[in-house]
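In: below are the sequence and a predicted model for it; my questions follow.
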Amino acid sequence: MGHLTPTTLRTIDISLSGDNHSAKTPRPVHTYTTYDDIRGHVAISALTPTPFSRVEIFLLGTTRTAHTDHTVPVIAEPQVTHIFLRMAMPIPPSAYPPPSGSSNTYLLNPGCPLHIPFHFVVPARLLPHACRHEHSSASVPEAHTQLPPSLGSFLLPRDDLTFEVANISYSIYAKLLAPSPTSKPSKILSSAIRKFHVVPASEEAPPLLVLKESQYVLSKSKTMRKGMFRGKLGTLTLTTTQPRAFSLPPPRTCGPLVPFALTDLTLTLRFDPTDPSCAPPRLGALSAWIRATTVHSINPASRIPDQELQGSPYDSHSRAFKTYVALAAQDVPAAAAPLWRVVPAPKYARTDSGYSTAWSLSPTPSPNSSPTPLAASTGPLVSVSAASASGDVDEVDEKKPYYTTIALRLVLAPSRTWIPTFHSCFVSRFYTLVLELVVHPPGATMPFMLSLEVPVQVIGQGREGMKEAFVAGGRAGSVGMGEGGDMRGLGGVWDRYVAGGGESVDAYGGCGGEEMGQGDELLPAYVAPDFTRRRRRGR
């Protein structure tokens, strides 16, 4: 947005490609993903002749967290600000008006605004020194150098299930600097900032290894009784595995992200009767929620907090904020097979740490179908099929177990803004599926409930062909940046921009992929991340 300095009446306005320049409509909130081009220009004007030395344009990624839980009253909470990404746009001298006096001083005249284009590329990773703190394993810096998504609300209402004490923002920052005859830092005459959203592309990680002390529950058993003082009916066991990730489509460049992300999940039930006369129970309502956990800290995280260990899962400087959202099942058919089948007991036990395979049991959703909530009913809103160790179903025999499978297709609610699973130095976001199945034992008046807590990922998709186009275009090698921000080779680029009326520029201020780790020459400037911690004073 434009900023006005009252004392000197200097204005800086930052425009992004795709902006509607009509004064009657507000500017859109742009959303980018990995390898997307961020194009625009900075317009600087003044009402009085203003000498200046240079203009600086940056792409910034900033994390802000606060510590709000205190045992004693305090005036203000401690906060931390961490700049994890800083990319500078190279600006050659030909972009400025003719020098006025000394070779490093230019004059901004009234009625002659200065238009400077910029072009960044959303990187795929951060440089290795973006995570320089102590860590417990090699997986921590690997996760912390992934580009984190935007987190927190700004410009538009956007419910991304985040508390206000944690915020990750991306912005274009432009500033006009005054001439400085000494070695002291130049004074900022005027500055402006333009924020936007970033939803980076991410890859699906292997299934999480659930530790013994973890709060995740992938299997739950319950002994059923005929009554409080009557005999046992048998044991019912509910089991599942971690499903495939919810995959978010590439975001729209302008406007809110409206995802259509789904995953398939298989629930396996086994009933071991006490004697052959004990019938399996009737299944009632099945409910599904997704829990979004946001962990934030004022100290860098030394481990990845996705296990939610029992007891005290986080250190004294970390806090977790949890939000539950009900999920919906799509195209859930009626039961096409008997609810329970009697099958031979397996000759061996198999522990599967992989993904759920419900997609082979559930039909493909129709594009015109609408989500149906998992509400309470006389029977479960699921598709049921028999799971057997062999292809044939035997006759009822003594104490043979009953098996059944429930295939679910779960869809993320479009009323929320979903962001990918990520872990950064100060903020993490991960998800958990919470499943609750009501069971009605035969002859009992009170039902009981079996519940599971299953880890699940949310990942972002990149735009098809963007990475290949980035590598094939040779962008990293088209602009060679030497020591101290050498601008050689960029003069012709800016000349083409001026001759073309300012519609395009081929100066790349971004980097991406594995090329980032090969050397800083791929960036016009890439400043090592830093963070500052402060405690506000009382008024």
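Out: Happy to help now that I have it. Residues are numbered from 1 along each chain as shown.
In: okay, CA-based contacts and neighbour counts for the rest of this
Out: OK.
In: how much space separates D306 from F321?
Out: 13 Å (Cα to Cα, to the nearest Å).
In: so for these two, which residue has more residues nearby?
Out: D306 (21 against 15; other Cα atoms under 10 Å).
In: which residue packs closest to that one, ignoring adjacent ones?
Out: Spatial nearest neighbour of D306, chain neighbours left out: F430 (6.5 Å); criterion: Cα to Cα, 6 or more residues apart in numbering.
In: does R409 count as helix, strand or coil?
Out: strand (DSSP: H, G, I helix; E, B strand; the rest coil).
In: let me know the distance separating it from P373.
Out: R409 is 11 Å from P373, by Cα to Cα.
In: now swap in D352 and tell me
Out: Counting by Cα to Cα, the gap from D352 to P373 is 29 Å.
In: between these two, which is the more surrounded one?
Out: Using other Cα under 10 Å as the criterion, D352 and P373 rank with P373 on top: 16 against 10.
In: so the more buried one is in contact with V332, correct?
Out: No: P373 is beyond contact range of V332, at 10.0 Å (criterion: Cα atoms under 8 Å).
In: Y497 is in what secondary structure piece?
Out: helix 491-499 (DSSP states H and E).
In: elements contacting the very next helix or strand once past that helix?
Out: For helix 491-499, the succeeding helix or strand toward the C-terminus, using DSSP H and E, is strand 530-535. Counting contacts by 3 or more Cα pairs under 8 Å, 6 or more residues apart in numbering; DSSP states H and E, strand 530-535 packs against strand 78-88.
In: put this next to the previous one:
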Amino acid sequence: MDAASVAQSTTSTFATYAKKMGRNGRPDMDIVLDNHDEGKIYTTFDALSGRVEITAPQIARFDEIQITLEGAVKTFVENLSPHTTRARTTALHNFLKLTMPLRDTDYPQPRIAEAGQTYKFPFNFVVPNQLLPRACSHKCNTEHVHHAHLQLPPSMGCREVSGQDDLAPEMAKVQYSIKVKVLRNGEDGKDVVLAEKLRKLHIVPAQAELPPMNILTGNSESDYVLSKTKALRKGVFSGKLGKITVSAIQPSAIILPSPSSDATVPATAMATLNLRFDPHDKSSQPPRLGGLTTKIKASTFYAARPAEYLPSHYTLTAHFETIRGVYDTSVALSSRCVEAVSWTKHKAAPAYTRRNSASSSSDSSDCSDHTSEAKPGSEYYSATVLVPITLPSSKTWIPTFHSCIVSRTYTIDLNLSIHTPGNGVPASTVSLHLPIQIAADGNRNERTPMTAAEAAAELAGAEEFLRPRVIEVPRPEHVGNSVLVRQASDLPPSYEDFSASQPQVVDPGRC
């Protein structure tokens, strides 16, 4: 039999063996996690330790057991163009893959699994606090975007691990899992997968609160509305009552508690509505406030190609691309009557009056434009409404994040109804849309302790580094025999380079 026939026969044997293992002889594989409960949430620096138990139904030869912790983002965008026959464009981004090295002593010798015998292979992973730079290798318009893409995204879109709705569409999923593969080396150098299994994990990494967004008032390119002014009338055929201005600033982040904490209080933040009423004349009184409804809107941006900028509704419309989409859904938070809010009367100060240095910058930014319009000595009214923001427990809330092809942002929608004293005038409504961030505490202060093997390896490395060494004068026959070849790519410039008669250009990147 010639070499070609032998190779073809061997390849056929491998294919038949793999097919048999997959159909009739599939081994029983179980991934056991230590201290794991159903519905457990893992976060930054948490240990994922356990073992893989494999029981072969018959004698089987293998070469390697591969155990990995993997994270992947999957998206698809429906194709609306008539010029393509594909129903959708899909994308897969494997942003995390940690491989557990196994020692030779963990394997049976020889590497042949006996029928009915259970083999155990230990593993130990730690949820990292950041991805490697190669996880985001595409072009970004700012370093801030690149840094955001290197943060671990939370699990999203999988009811198996979350248990409840996390407001994610079918078009975007973020999944973490521990994968096990039984491999055998093929004659062509490629590994043949004899069996594989995975176990999904629910991971919510720690996410620190970011600085407030810089949103210009009246910017039509923004997704948010922080201030709105509305004219009010006394009646249908009556004169003007005045104008009311409702403004607010971005509230502080809603911080999800650590998964290991016993806190039963739901995550809460507070927004502040600043109201100002400028009467048309001195006889005009402030209007009566009605109901205030609060909703939180979750926006999931997804794409089939990496994003160079942080997505928004405006950029999605301005840079129309068929490979990007957004899914918006809202959850009602509260609805209450604010009729009892009291108004405070003020007099507009003269333009030359010096403002108190203790005044809040936020208050001045909200009212400075309208104060300049008011005549000195004229009257106006102000009121403040505190709006608590509490996330309902009926949903699974995930932190705000931006990855290469999926992002999640949140907006608080406030709708305030205002009633004028005249008859026949319907209630006016003023709506604000405030950005809000959801952060997560995680377990940043609780690093996972090293295992005994890791501690021994670190100690051995330290002892090798600190091992005493003897430095002595070289023997005469060795003096002058070594030549140091200077290469611009390896060695920094010496002082002589700067004192040479000919000017030299030094590359700062090589210094």
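Out: Nice, I can see it. Note that the structure is predicted; figures quoted are calculated from it, not measured.
In: overlay them and tell me the TM-score.
Out: Aligned and superposed, the two chains score 0.75 in TM-score terms (TM-score structural alignment, normalised by the length of the second structure); 422 aligned residues with a Cα RMSD of 3.4 Å.
In: on the three-state scheme, the alignment partner in the second structure of K184 of the first structure is what?
Out: By TM-score structural alignment, K184 of the first structure lines up with G189 in the second structure. Of the three states, G189 of the second structure takes coil under three-state DSSP.
In: the first structure: which residue goes with C140 of the second structure?
Out: With TM-score structural alignment as the criterion, C140 of the second structure matches H135.
In: check contacts around its match.
Out: 141, 301-303 (Cα atoms under 8 Å, 6 or more residues apart in numbering).
In: coming back round to it: what count of nearby residues applies to the alignment partner in the second structure of the residue nearest to D306 of the first structure?
Out: In the second structure, the residue paired with F430 of the first structure is T409, using TM-score structural alignment. By other Cα under 10 Å, 21 other residues sit near T409 of the second structure.
In: how about P281 of the first structure?
Out: Neighbours around P281 of the first structure, by other Cα under 10 Å: 20.
In: for T223 of the first structure, see how far away it is.
Out: 12 Å.
In: where do the contact lists of R409 and P373 of the first structure overlap?
Out: Contacts common to R409 of the first structure and P373, judged by Cα under 8 Å, 6+ apart, are A329.
In: okay, buried residues for stretch 151-168 of the first structure please.
Out: 151-153, 158, 160-163, 165-168 (16 or more other Cα atoms under 10 Å).
In: in strands, which of those appear?
Out: 166-168 (DSSP state E).
In: tell me the one of those residues nearest S478 of the first structure?
Out: Distance to S478 of the first structure, by Cα to Cα, is smallest for I168 among these, at 31.0 Å.
In: now check the second structure for the residue matching that closest one.
Out: Match for I168 of the first structure (TM-score structural alignment): V174.
In: about what we covered before: now name the helix or strand holding the match of C140 of the second structure.
Out: Using DSSP H and E, no helix or strand contains H135 of the first structure.
In: and stretch 384-398 of the second structure, how far from the chain's centre?
Out: Centre-to-centre, stretch 384-398 of the second structure and its host chain are 20 Å apart (Cα atoms, centre = their mean, to the nearest Å).
In: what stretch of the first structure does it fall on?
Out: So stretch 384-398 of the second structure sits over residues 405-419 in the first structure, by TM-score structural alignment.
In: could you pull out the buried residues of that stretch?
Out: 405-413, 417-419.
In: could you pull out the helices in the stretch 201-350 of the first structure for me?
Out: Assigned by DSSP state H, counting those that start in this stretch, the stretch 201-350 of the first structure shows no helices.
In: what's the answer for the stretch 1-150 of the second structure, then?
Out: 3-23, 143-149.
In: who touches the next helix or strand after the last one?
Out: Next helix or strand after helix 143-149 of the second structure toward the C-terminus (DSSP H and E): helix 159-162. With Cα under 8 Å, 6+ apart as the contact definition, helix 159-162 of the second structure has outside contacts at 39, 156, 165, 200-202, 396.
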